[in-house]
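Participant: next input, structure requested:
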Amino acid sequence: MSLAGKVAIVTGSGRGLGLSYAQELSRQGAAVVINDVDADVAADAVASIAAAGGKAVAVVAPVGSTETAKALVAAAVENFGRLDILVTNAGVLRDKSILKMTDEDFDLVINVHLRGTFTCVREAYGYFKENGIAGRIITIGSPTGQRGNFGQTNYAAAKAGIVGMVRTWALEMKRAGVTVNAVIPVAATAMTKTVPYFAKAVEADEAGEVMHDFFRKELGFGTADDVAGLIAFLASEEAGNINGQAIGAGGDRLQLWSHPEAIASEFHDGGWDYTTLQEQFGAVFGSKLQSVGERFPELPAELQPEPAAK
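Facilitator: Predicted structure coming up:
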């Protein structure tokens, strides 16, 4: 167990992806601080790790505030003597198109995902630096943050912002030997459960059956456990040379996302004024404009969702 003697915090780990991450870190030898807003859910998560021979404690609190970040680090140190790994997984959804999205919808998602990642990373990094620990920080992004998705202004902003912070933190933390990376999971979750396109995959997952190869191979869509191995790997000593990356995981697929780069550059003597842009932009860049949103291939006939009952 390569993480033996290590201590990890996993926010939002009472259920779903976060629980899978926490359980895998435990299987690899780490003691884990579970975090959830529901005390019963958190207690069940701790019990599942203990039943498998691992060590875990729970902090019941919503992430976002500095107080919660401090409580999480304190719980790791007080219960297990140290902190080595932080996984910032906690999140909420308030999906609405922009004209229907309220200030409260926007602020809540930004606070939990973006501010919660910031406060927890700041607190963990402060502990790492003060104690000379070459820690591992793993944040959780989303394909929505990479490509956009209808009805998810708040979520897209938060997830894109997390990857932007990761690139900055990789520069700031490198000297201390701390690595920070973003994982982009594609898995059956509470969110994908509501999407008809993934219905057959979610049904298979809930029945304990293997998903069809179309999902696992062509789409790179799988179970929470399919992502957990990457989390544990990035937390290990063997991943010490991986820093500032956005890595996708889902089903049988692993992806390395590119950093944004200019795909075309053109120069015009005297600069690009309004008239010149009117005359030349289409010819220069029109064929190179980038697509937005995820594009999925058509489902095979046998994987089409059942028609809704009338």
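Participant: all contacts plus neighbour counts: C-alpha atoms, from now on.
Facilitator: OK.
Participant: and the spatially most central residue of the chain, what does it touch?
Facilitator: The centroid of the chain falls nearest to residue 140 when counting by Cα atoms, centre = their mean (1.8 Å). Listed by Cα atoms under 8 Å, 6 or more residues apart in numbering, the contact partners of residue 140 are 87-89, 159, 162, 182-185.
Participant: turn those into TSV, columns for secondary structure and neighbour count.
Facilitator: Shown next, in TSV, are the contacts of residue 140 (DSSP: H, G, I helix; E, B strand; the rest coil; neighbours: other Cα atoms under 10 Å):
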residue	secondary structure	neighbour count
87	strand	29
88	strand	27
89	coil	25
159	helix	26
162	helix	25
182	strand	29
183	strand	26
184	strand	26
185	strand	27
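Participant: next, the structure of the following sequence, for comparison with the previous one:
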Amino acid sequence: MSDSPSSSSSSSSPPSTPSFPVIDLAGRVAVVTGSGRGLGLAYARALAAAGASLVVNDVDQGAAEQAAASLTEQGGRAVAEPVAVGTTEAADRLVARAVAEFGRLDILVTNAGVLRDRVLWKMSDDDFDTVVAVHLRGTFTCARAAAVRMREQGDGGRIILVGSPAGQRGNFGQTNYAAAKAGIAAMARTWSMELARAGITVNAVVPVAATAMTDTIPAFAPYIEAMRNGEPLPDFLRQGEGFGTVEDCAALIPFLASDAARDVTGQCIGIGGDRLALWSHPQEIRTSYARGGWTPETIATAWHTSVGAEPQSVGIPAPRLPEA
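Facilitator: Predicted structure coming up:
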């Protein structure tokens, strides 16, 4: 076929409008953990807006009930199930509530989380265990309960885990949180393989937004305060840093829950501000070989000119603020 314009191309015609798939979740049922406020509430609202019925979960009973009421007032179907995630009993309660209220479970979003930030030598056992119990064990128990139900139903499902840039790159003072979020990314990859035959996709989202967890970043603080006073976030944050509102991050959830993402699984997907991104999976980037194997001495000799010539960076890059 020729790429040259036809004789009729000179005639005036209105520009074509892009055609977008319809994200319709009518008849689907979702559980969103930690959805009483912040990112979790934004996820629940986005799912409800696409037609899904919701089980709203939060450790704070008042927040969960208020969130469910607000979704109902906006025309959605939602119930509150306040419980602290982490235990098998809590996970079973959430799945059972979805089935009791709406007859099934199609979507799970594991958003619940807490912070106990300390540098390594100051982090207590309780600081570590609390964060791992909520983020990592809570994700595991809820996903297991959801997978059991979805496999019984026999028509697939969507499990959406919430990760973090800290889990992808590490972050100062967040041993517990970074470890848990890194584990969540690994679980998404593993479960995507284990649940593929059942038609259940599993992905991890990596959101970046103005929340209580990011309010403490000094570089962002004045811009977040201005945003809450009605000013838009500047482009260097929305685009350069991929940092925006919780609503900016919420669009990814209905997409992953929909038929449009039926072939998307095992991925870590970042979203924030104006940016949508796909995170790479860890892989070997340089290799070197020694016939018969390596000794400490041969590794020391070869390191800086072979596999260690370009060491990988760590940590979340500092914001690139505009010059004054």
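Participant: and the TM-score between them?
Facilitator: Overlay of the two chains. TM-score (TM-score structural alignment, normalised by the length of the first structure): 0.95; 302 aligned residues with a Cα RMSD of 1.1 Å.
Participant: show me the helices in the second structure, by range?
Facilitator: 38-49, 61-73, 88-102, 125-131, 138-153, 165-169, 175-194, 221-228, 235, 246-250, 252-257, 296-302 (DSSP state H).
Participant: show where the first one falls in the first structure, residue numbers please.
Facilitator: In this case it means helix 38-49 of the second structure. Alignment of helix 38-49 of the second structure against the first structure: residues 16-27, by TM-score structural alignment.
Participant: now do the fourth one
Facilitator: Matched against the first structure by TM-score structural alignment, helix 125-131 of the second structure falls on residues 103-109.
Participant: so how much does the matching stretch differ from the second structure once superposed?
Facilitator: Aligned to the second structure and superposed, stretch 103-109 of the first structure gives a mean residue distance of 0.3 Å (mean Cα distance after the TM-score superposition for the first structure).
Participant: now the aligned partner of residue 92 of the first structure in the second structure. Nearest residue, chain neighbours left out?
Facilitator: Structural alignment (TM-score structural alignment) places residue 92 of the first structure against residue 114 in the second structure. The shortest distance from residue 114 of the second structure to any non-neighbouring residue, by Cα to Cα, 6 or more residues apart in numbering, is to residue 131 (5.9 Å).
Participant: can you give me the distance of the one you found to residue 172 of the second structure?
Facilitator: From residue 131 of the second structure across to residue 172 of the second structure, the span is 15 Å (Cα to Cα, to the nearest Å).
Participant: thought residue 118 was touching the residue nearest to residue 114 of the second structure, still the case?
Facilitator: No - in this structure, residue 131 of the second structure is not within contact of residue 118 by Cα atoms under 8 Å, at 11.6 Å.
Participant: which one of those two has more residues nearby?
Facilitator: Set side by side, residue 131 of the second structure and residue 118 show more neighbours around residue 131, with 25 against 16, by other Cα atoms under 10 Å.
Participant: map residue 228 of the second structure onto the first structure.
Facilitator: Aligned partner of residue 228 of the second structure by TM-score structural alignment: residue 206.
Participant: would you quantify the distance from that match to residue 190 of the first structure?
Facilitator: 12 Å.
Participant: please list all residues in contact with the residue nearest to residue 114 of the second structure.
Facilitator: 113-116, 176-177, 180 are the contacts of residue 131 of the second structure under Cα under 8 Å, 6+ apart.
Participant: the match of residue 92 of the first structure: neighbouring residues, count only.
Facilitator: Neighbours of residue 114 of the second structure (other Cα under 10 Å): 14.
Participant: for residue 36 of the second structure, same thing?
Facilitator: 27.
Participant: so what's it up against?
Facilitator: 56-58, 60, 63-67.
Participant: adding neighbour count, write these out as TSV.
Facilitator: Shown next, in TSV, are those (neighbours: other Cα atoms under 10 Å):
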residue	neighbour count
56	30
57	33
58	27
60	16
63	20
64	26
65	19
66	16
67	26
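Participant: of the residues you listed, closest to residue 101 of the second structure?
Facilitator: For the contacts of residue 36 of the second structure, the closest approach to residue 101 of the second structure (Cα to Cα) belongs to residue 56, at 12.1 Å.
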